[in-house]
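**Q** Sequence and predicted structure below; questions after.
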Amino acid sequence: MNKINYYHSLIFFNFCILLSAFEFLRNNNLLILCLFLILSLGISHGALDHIKGKKILKILNYKSTSTFYILYICIGASIILLWLLFSSILLLIFLLVASYHFGKEDSEFINDKSNSDLIYFFKGSLIITAPLLFHKTKTLDIFINLNFDISQSLFISNEFLYIFIVISFFANVIISLNKQLDIKSLLLMDFLSILLLNYFLNPILAFTIYFCFLHSIRHSFKLSNELNKKNFIKGFKEFLIKAIPLTILTAVLFLISLFFLNKYYFLDNAISKVIFIGLASLTFPHILLEYFLEKNETQRN
């Protein structure tokens, strides 16, 4: 499995170098393309949450799967409601949680329980700090569109951002300690890929490429391996079959939301809101599910 992840990172690293060469990509957001990629590749990696939910229900001796669906939907809907009421606070929490989530899930294949959650947070924080460093104005404009104005904050000063990026680098070093050269190289390539994307591309496009082609695909590989540990190809095919229904359903809900938001906002602003508010509503229940499942499996072992 580590070999697959290594070659995936190698391909992604070269893909990022290739993308950085196109001036058209450097000068455009391509928001419609970003939305399409997130609705297809991006959200698909969470499309098996219902299967994980059934595992938790089984552990807790609940027979009704409707309990999981109701709770999952309620958490997602609550996030949207809270965003409408307390957008600044919720976006801040989302950025912090997302940093941990990206750092943790992008490193899960290493299977090292000794690293603290703080290490994963610092590793994943690069996704937030890199666009702020390289495209501060555009990133702040995205935040303002989401009712989150941090333009006067000391935390977005270049000095602070450089420090955070250095810490993120050392978090990768710590994770790779006593690991094989392939893993060390993989983490370094991922780190450089994210920097390349955010240096050359606009923030939303850079995030989309990372989210869809690195984060989502890596997690999909993990799920495929869990579905069939003996044959990865068969596991991946099974993953695709199981993921398609919920991916389509979620994509439809995103598009319906976009339709209504576009009545009140320009299309670009509406797409930004759908992407980030939608991802927040999916990320929180997804992370909670992963946390409870991991906690229960750890206790059982």
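**A** Here it is on my side, so go on. Residues are numbered from 1 along each chain as shown.

**Q** Every contact and neighbour count from this point should use C-alpha atoms.
**A** Will do.

**Q** wouldn't Thr196 be in contact with Cys16 here?
**A** To be clear, residue 196 is Leu; Thr isn't right here. Yes. Taking contacts as Cα atoms under 8 Å, Leu196 lies within contact range of Cys16: 6.7 Å.

**Q** Do a quick rundown of the helices in the stretch 1-150 of the chain.
**A** 2-19, 23-26, 31-37, 49-59, 66-85, 87-105, 117-124, 126-134, 136-145 (DSSP state H, counting those that start in this stretch).

**Q** When Leu196 and Cys16 are compared, which one has more neighbours?
**A** Cys16 (23 against 18; other Cα atoms under 10 Å).

**Q** what's the angle between the lengthiest helix in the chain and helix 66-85?
**A** Longest helix in the chain by number of residues (criterion: DSSP state H): helix 267-300. Angle, helix 267-300 to helix 66-85, by axes from the mean of the first three to the mean of the last three Cα atoms, to 10 degrees: 140 degrees.

**Q** residues near the closest residue to Tyr100 other than its chain neighbours, how many?
**A** Closest residue in space to Tyr100, ignoring its immediate chain neighbours: Phe121 at 3.8 Å, by Cα to Cα, 6 or more residues apart in numbering. Applying other Cα under 10 Å, we find 21 residues neighbouring Phe121.

**Q** next up, a second structure to put side by side with the first:
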Amino acid sequence: MKAAPPWQTWLFLLATASAILSMGIIQPDLTAQAFILVALVAVFGLPHGALDLPIAQKLWPLEGWRGTLRFSTLYLGIAGLVLIFWIIAPGAALVAFLAYSSVHFSADWDDSPAILRWTGGIATIAAPALFHRHEVMQIFGYLAPPSSAEPVATGLAALGVAALIGLAGALALRSDLRGRAALEQGTLWVAALSLAPILYFVVYFCALHSVRHMTEALDWTKDRRTAAWTAVLLSGLTVVAAGVASMLIRASDPISIEDTISKTVFIGLAALTVPHMLLVDRFQRHARRNPA
């Protein structure tokens, strides 16, 4: 696997430092954080997932509009099954979402030794719970029943302790691990300590994960301009769909705006992450065998 370029590490450090400084001055409440989440995920987060169609077109011979339609139907069908699962069993769906998100996010350190992949993957979802367990529990309460939200938040906090001890132990025992991956994960922990959980997620998801995946995908795609415009178009359609979903949620159940946004963004991300993760795993295995 080709190593990630150094500028991504420095971008993440700069974004984290800027967020800590800005949020320390502004101190947004939960509603303001929810709007920040929507704006930044829409602009910087969604395009990396919207590259899935160009990736699929290179992986398989999706000839003409019929091939594209078959892929899109399968992709959205998987996402729909995830939504149904969340409606039927929200507690189990939340646990599954966090578990596969950890595995998916660990690929941000795919060029690093296994210990750093796993400490990073766990930290991305568990670090905020270690320092802000009650806030994490409140957010989870929008996504699942309180009987599930509390034990999941507590379990994540315990995983966070394990990931932090694992990272510190690995760095203490092996000097060869003290590189950019360790610096990025150290920055993750600083962000988790200093920022509210939603803002932490925004910084990590937009300034490291999305940037890293989108750069890798564009480097591997031959027609970068078409891929980029396709990503912009699909991101716009996703934002419109999310807006419609938010209005339907509010119409069927008059809940708070942060509750509505949390349901729309996180459950929507969960639904889209499953087919995205399956495709990205195939893409990364293919990219290792056929480097650009």
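**A** Received, thanks. It should be emphasised that the depicted structure is a prediction, and the values quoted were computed from it without experimental measurement.

**Q** residues in contact with Ser44 of structure 1?
**A** Contact analysis of Ser44 of structure 1 by Cα atoms under 8 Å, 6 or more residues apart in numbering lists Ser216, Ser220, Ala243, Ile244, Leu246, Thr247.

**Q** what's the spacing between the nearest residue to Asp117 of structure 1 once chain neighbours are set aside and Ile287 of structure 1?
**A** Distance criterion Cα to Cα, 6+ apart; nearest residue to Asp117 of structure 1, sequence neighbours excluded, is Tyr100 at 7.2 Å. Using Cα to Cα, to the nearest Å, Tyr100 of structure 1 is found at 10 Å from Ile287 of structure 1.

**Q** same deal with Glu294 of structure 1?
**A** 10 Å.

**Q** more neighbours, these two?
**A** A count of neighbours by other Cα under 10 Å puts Ile287 above the other of Glu294 of structure 1 and Ile287, at 18 against 13.

**Q** If you drop the residues flanking it in sequence, what lies closest to the more buried one?
**A** Distance criterion Cα to Cα, 6+ apart; nearest residue to Ile287 of structure 1, sequence neighbours excluded, is His101 at 7.1 Å.

**Q** Alignment lookup: the one you found to structure 2.
**A** Counting by TM-score structural alignment, His101 of structure 1 lines up with His104 in structure 2.

**Q** so its match sits right up against Trp118, yeah?
**A** No. At 10.4 Å, His104 of structure 2 and Trp118 do not qualify as touching, with contact defined as Cα under 8 Å.

**Q** so how many other residues sit close to the aligned residue in structure 1 for Glu135 of structure 2?
**A** Matched by TM-score structural alignment, Glu135 of structure 2 corresponds to Lys138 in structure 1. Here the count is done by other Cα under 10 Å, and Lys138 of structure 1 has 15 residues near it.

**Q** next one: Leu154 of structure 1
**A** By other Cα under 10 Å, neighbour count at Leu154 of structure 1 equals 11.

**Q** ok, for it, nearest residue in space, not its chain neighbours?
**A** Phe160 (7.7 Å).

**Q** Count the residues that sit near that neighbour.
**A** Neighbours of Phe160 of structure 1 (other Cα under 10 Å): 13.

**Q** measure the alignment partner in structure 1 of Ile84 of structure 2 to Tyr265 of structure 1 for me?
**A** Superposed on structure 1 with TM-score structural alignment, Ile84 of structure 2 falls opposite Leu81. Remark: distance between Leu81 of structure 1 and Tyr265 of structure 1 (Cα to Cα) = 18 Å.

**Q** With Asn198 of structure 1 instead?
**A** Distance from Asn198 of structure 1 to Tyr265 of structure 1, by Cα to Cα: 26 Å.

**Q** These two: which has the busier surroundings?
**A** For Asn198 of structure 1 versus Tyr265, neighbours defined as other Cα under 10 Å are more numerous around Asn198 (29 against 14).

**Q** The more buried one and Ala206 touch, don't they?
**A** Yes. Under the criterion of Cα under 8 Å, Asn198 of structure 1 makes contact with Ala206 at 5.5 Å.

**Q** For Ala227 of structure 2, list the residues it contacts.
**A** Leu51, Pro54, Leu218, Thr221 are the contacts of Ala227 of structure 2 under Cα under 8 Å, 6+ apart.

**Q** what's near enough to touch the last one?
**A** With contact set as Cα under 8 Å, 6+ apart, Thr221 of structure 2 has these partners: Pro54, Ile55, Lys58, Ala227.

**Q** Repeat that for the second one.
**A** Taking Cα under 8 Å, 6+ apart, we find Pro54 of structure 2 in contact with Thr221, Ala227, Thr230.

**Q** what about stretch 191-200 of structure 1, how far off from structure 2?
**A** For stretch 191-200 of structure 1, the mean distance from the matching residues in structure 2 following superposition reads 2.1 Å, by mean Cα distance after the TM-score superposition for structure 1.

**Q** Which residue numbers in structure 2 does that stretch align to?
**A** Using TM-score structural alignment, stretch 191-200 of structure 1 pairs with 185-194 in structure 2.

**Q** what do you get for stretch 213-220 of structure 1?
**A** With TM-score structural alignment applied, stretch 213-220 of structure 1 matches the range 207-214 in structure 2.

**Q** neighbours of the counterpart of Gln33 of structure 2 in structure 1, just the number please.
**A** Aligning on TM-score structural alignment places Gln33 of structure 2 opposite Leu30 in structure 1. Using other Cα under 10 Å, Leu30 of structure 1 is surrounded by 14 other residues.
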